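A.B. asks: Predicted structure and sequence below. I'll ask about it afterward.
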Amino acid sequence: MTPTVSKWCLALVLLVAGRCGPTLAQDDFLYGTFPDGFIWGAATAAYQIEGAWNENGKGENIWDFMTHAYDGGISDNSTGDIAADSYNKYLDDVAALKETGVNFYRFSISWSRILPTGRIDQINQDGINYYNNVINALLDNGITPLVTLYHWDLPQPLQEIGGWLNEEVVDIFGDYANLAFSSFGDRVKSWITFNEPWVQSVLGYGYGGNAPRIVGSGQTDYIAAHNQIKSHARAWHIYDDNYRATQNGEIGITLDSGWSEPKTQSAADIEAAERNMQFKLGWFAHPIFSVDGDYPPVMKEYVARHSAEEGFPVSRLPEFGQTWVDYIKGTSDFFGLNHYTSALAEYSVWEGNWTSYDKDQDVSTSADPSWPSSAAPWLKVVPWGFRKLVNWINNEYNGVRLLVTENGYADLGEINDVDRANYYTSYINELMKAINLDGCNIYGYTAWSIIDNFEWAAGYSQKFGLYSVDFNDPARPRSRKYSAQVYAQIIADNGFPAPAEN
């Protein structure tokens, strides 16, 4: 039986999540509501839920290729071939979204489903039809579509010409974006170009744990990032030049970041934590959102110094040149933020004559042993870091308009998922503090994710869904979790109104 939530149960969750004392300290709970017009959503990504990996004209992408390899690199040896079968069961997902009461649904288009080779010369109408059906079903149910163009699933034929290491893909991505705008932009009014280009660059093209498994940290990851930033700008300009006036939409990018807290209050650790923020978030945000554009100065300085020490004639960090700096700067209508956890940062020199993105920073990170864990080893529960992060962004980028595009918790798939409910309650409360107490310019929040899905290299060993999916049942039934009910109540209340006094 699916547990139900009541006002009394929600109040208990609020207590567990951190309400204490008459004064508002770092972990205290704040009663209150979000501003009028604040929007609530939930998210997924194409490869993680759709399945139908080779049906109805879809081409192969880099995750199809990787998971089908002899050593696919997936912890449970699974694939996304069927996943949650949302290609066939998208109406079930829409029903879950409607039951939760969200205003919008963030999902991604599978590039290979509409362009099997990645290029514009072969358009798959079945793929276009599928996304038309999803979009129309959302709108019919009063849910706004928020569409991500790229969520890590590059068409494999493009990887065979170098993928994000080949600057030719910048124009190819522009063609793909143009097709999406022309096909869906009459109904889609909010677009995201890239999801977490840091992950695609560092894990896919640096350390090689994710598709396409390129190893070359400190070199190939910088090139992949460089071309993704250029591709983002190309898509933004295509929309701005050709579609904005008639479609009246907006287009931005989603970047991921934890919060870096100094391990000690030494000057070296405080500087290390700030440097870690610039290398992680500033790497992608500074070229787009800063007044000056280009990569963060500290990143340019440290990569150049390490490159010289290692015998490179020039910095391993590519240069944009002024034309590209000007072309990229300002190319986002909002700041999409994915956040899950925080870390402690300390000054640390990595010895050896080898290249590494992490070594370039002179920083080491760790977790406080007291922070609660999740089913994902990297995801520690640190709600106060969320508030600090959005304040950092607000200060760094001049009060930029921010949309939280992912936030969520990993467990093993419990239906009575109290820990996830506590996570959402405490993190959303910190977000409300950032708005109501600190004045941060945040206009919406997105839970990751509406349903359990294929969690990349972790396969199905970790669950993030508000709804459970039975991956052992060919019908892939969805079941509502306790956290979905708690989140629905938060949405209905637009926050955390104080309990009525008896």
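C.D. replies: Cool, the structure landed.
A.B. asks: going forward, measure contacts between C-alpha atoms and count neighbours the same way
C.D. replies: Fine.
A.B. asks: quick one: the strands in the stretch 201-350 of the chain?
C.D. replies: Secondary structure of the stretch 201-350 of the chain, counting by DSSP state E, counting those that start in this stretch: strands at 250-256, 259-262, 335-338, 342-347.
A.B. asks: again with the stretch 1-150 of the chain
C.D. replies: Using DSSP E, counting those that start in this stretch, the strands of the stretch 1-150 of the chain run over 32-33, 39-43, 104-108, 144-150.
A.B. asks: Need the contact partners of the third one.
C.D. replies: So the one you mean is strand 104-108. With contacts defined as C-alpha atoms under 8 Å, 6 or more residues apart in numbering, strand 104-108 is touched by 39-46, 97, 138, 143-151, 405, 446.
A.B. asks: wait, what's in contact with residue 401?
C.D. replies: Here residue 401 is in contact with 333, 334, 335, 441, 442, 443 (criterion: C-alpha under 8 Å, 6+ apart).
A.B. asks: do residue 289 as well
C.D. replies: Shown in contact with residue 289 (C-alpha under 8 Å, 6+ apart): 329, 330, 331, 332, 397.
A.B. asks: Put this next to the first one:
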Amino acid sequence: MLQVTYGGWQNASMIEYFGNYSDLCFEAFGDRVKHWITFSDPRAMVEKGYETGHHAPGLRLHGTGLYKAAHHVIKAHAQAWHSYNKKWRRKQQGLVGISLNCDWGEPMDFSDPKDIEAAERYLQFCLGWFANPIYAGDYPQVMKDHIGEKSAEQGLRVSRLPEFSLQEKSYVKGTSDFLGLGHFTTRYIAERKYLSQQGPSYHNDQDLIQLVDPNWPELGSQGLYSVPWGFRRLLNFAQTQYGDPPIYVTENGASQKLHCTQLCDEWRIRYLKGYINEMLKAIKDGANIKGYTSWSLLDQFEWEKGYADRYGFYYVEFNVRNKPRYPKASVQYYKEIIKANGFPNPREVETWHLKALETCSTNNQMLATVTYLEGCKCFPRIFLSQPPQGKL
């Protein structure tokens, strides 16, 4: 209704509507909810909703629509925070933040200043786009410069990136009690050494190219690779960039490799071990990390991928009416991590790994009695291979 009548997040009236919705939620649930996230991964929402059209509302307003939508989203977040701070905080004693997803961008060539600048630009267009206004009061300077220059080259009198007024900058700045951070993978970043022949777009505005190392372990979802060291670097970047905020890791996980039933998800065990270890290193570095949430508890609906990408600890049989659930090997492994609050020693962790994989046989037999395994030619097996390599 709001999309049809007002144009959704292209219309500034959404700020007030979102504020009213937030107040309703605070009033109804604030006695129980103590951590509020206003928006989860708004970059994906505005990019895929108003740039590529892959998500609702399916618009392709290249190089303009996503910036306008993001501008309104940031102000809507600020309004929700101020409302909670003024009306509800004293009574409910909760916290309000935002959750932003970003891959780490590593310079392809550290000896090339252009690649270093491109990697910084990548992070600012990804994380800084929303975080910088909330923590510093305005968009990153590199975004303003690049989008402004390209807008002028395209014959526009004003930048395609909206501006905050002085009053809006003051209103938006400081509107976060914590930073939610989602992260899945890493990219090498290099300066784009050629002029793009395409028109305005979010990606052309960045003037960079993204690369991957062919030796990185590939995960199930397209473009995702297991690169644990990038997680530590992103956490430290956020910590120093935004003034030591409390950080809650809101999303981090691995999808299955093949489109068939896989309860012996050894790749997810390796992913969890690598990424959680890097988070623990970031904590030792000084990052103020308050919590970690693995993505996700259950196989579920994943954006435009539907039910194809399975990130869950529990396999869900969607083709059966009552949607039975079956624990994957990673369930047992993750339970041990939670119990120990980390990794005690290599020998014990190796035992966790092997015991987790041994549970697959029983679970697979149980699953096989009620389903055809999604019609796949690959069937669940126990992969008792070498334990994960690398130091704890």
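C.D. replies: Yes, it's here. Bear in mind the structure is a predicted one, so any value in this text is a computation, not a measurement.
A.B. asks: Would you pull the TM-score for this pair?
C.D. replies: Remark: TM-score between the superposed chains equals 0.85 [TM-score structural alignment, normalised by the length of structure 2]; 343 aligned residues with a C-alpha RMSD of 1.3 Å.
A.B. asks: circling back: now distance to residue 414 of structure 1 and mean neighbour count too, for the strands of the stretch 1-150 of structure 1, in a markdown table please.
C.D. replies: Converted to a markdown table, the strands of the stretch 1-150 of structure 1 look like this (distance: least, C-alpha to C-alpha, whole Å; neighbours: other C-alpha atoms under 10 Å):
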| stretch | distance to residue 414 of structure 1 | mean neighbour count |
| --- | --- | --- |
| strand 32-33 | 29 | 17 |
| strand 39-43 | 19 | 24 |
| strand 104-108 | 23 | 24 |
| strand 144-150 | 28 | 24 |
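A.B. asks: Residue 342 of structure 1 matches what in structure 2?
C.D. replies: Here residue 342 of structure 1 is matched to residue 186 in structure 2, going by TM-score structural alignment.
A.B. asks: So the nearest residue to that match once chain neighbours are set aside versus residue 182 of structure 2, what's the distance?
C.D. replies: Closest residue to residue 186 of structure 2 apart from its sequence neighbours, by C-alpha to C-alpha, 6 or more residues apart in numbering: residue 104 at 4.7 Å. From residue 104 of structure 2 across to residue 182 of structure 2, the span is 11 Å (C-alpha to C-alpha, to the nearest Å).
A.B. asks: between the two, who's got more neighbours?
C.D. replies: More crowded of residue 104 of structure 2 and residue 182, by other C-alpha atoms under 10 Å: residue 104, with 26 against 23.
A.B. asks: got a list of what that one touches?
C.D. replies: Residue 104 of structure 2 neighbours (C-alpha under 8 Å, 6+ apart): 123, 183, 185, 186, 187, 230, 231, 233, 234.
A.B. asks: Still touching in structure 1? Go through the residues you listed.
C.D. replies: Compared against structure 1 with both residues aligned by TM-score structural alignment, their matches' C-alpha atoms under 8 Å, the contacts of residue 104 of structure 2 retain 123, 185, 186, 187, 230, 231, 233, 234.
A.B. asks: Residue 273 of structure 2: which of the residues you listed is nearest?
C.D. replies: Residue 273 of structure 2 has its nearest neighbour among these in residue 231, at 12.3 Å by C-alpha to C-alpha.
A.B. asks: In structure 1, what residue corresponds to that closest one?
C.D. replies: Alignment note (TM-score structural alignment): residue 231 of structure 2 maps to residue 386 of structure 1.
A.B. asks: before we move on, what about residue 159 of structure 2?
C.D. replies: With TM-score structural alignment as the criterion, the equivalent of residue 159 of structure 2 in structure 1 is residue 315.
A.B. asks: Tabulate the contacts of residue 289 of structure 1 (a markdown table), appending distance to residue 264 of structure 1.
C.D. replies: Converted to a markdown table, those look like this (distance: C-alpha to C-alpha, whole Å):
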| residue | distance to residue 264 of structure 1 |
| --- | --- |
| 329 | 35 |
| 330 | 35 |
| 331 | 37 |
| 332 | 35 |
| 397 | 26 |
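A.B. asks: Closest one to residue 491 of structure 1 out of the residues you listed, please.
C.D. replies: Once C-alpha to C-alpha is applied, the member of the contacts of residue 289 of structure 1 that ends up nearest residue 491 of structure 1 is residue 332, at 26.9 Å.
A.B. asks: What is the equivalent residue in structure 2 for that closest one?
C.D. replies: Residue correspondence to structure 2 (TM-score structural alignment): residue 332 of structure 1 is matched to residue 176.
A.B. asks: Can you verify my assumption that its match contacts residue 85?
C.D. replies: No: between residue 176 of structure 2 and residue 85 there is no contact under C-alpha atoms under 8 Å: 10.3 Å.
A.B. asks: More neighbours: the two, which one.
C.D. replies: residue 176 (23 against 16).
A.B. asks: Let me see the contact set for that one.
C.D. replies: Residues in contact with residue 176 of structure 2, defined by C-alpha under 8 Å, 6+ apart, are 81, 96, 97, 98, 134, 135.
A.B. asks: Could you find the counterpart of the second one in structure 1?
C.D. replies: For residue 96 of structure 2, the equivalent position in structure 1 is taken to be residue 251, counting by TM-score structural alignment.
A.B. asks: likewise the last one?
C.D. replies: Mapped onto structure 1 by TM-score structural alignment, residue 135 of structure 2 lines up with residue 289.
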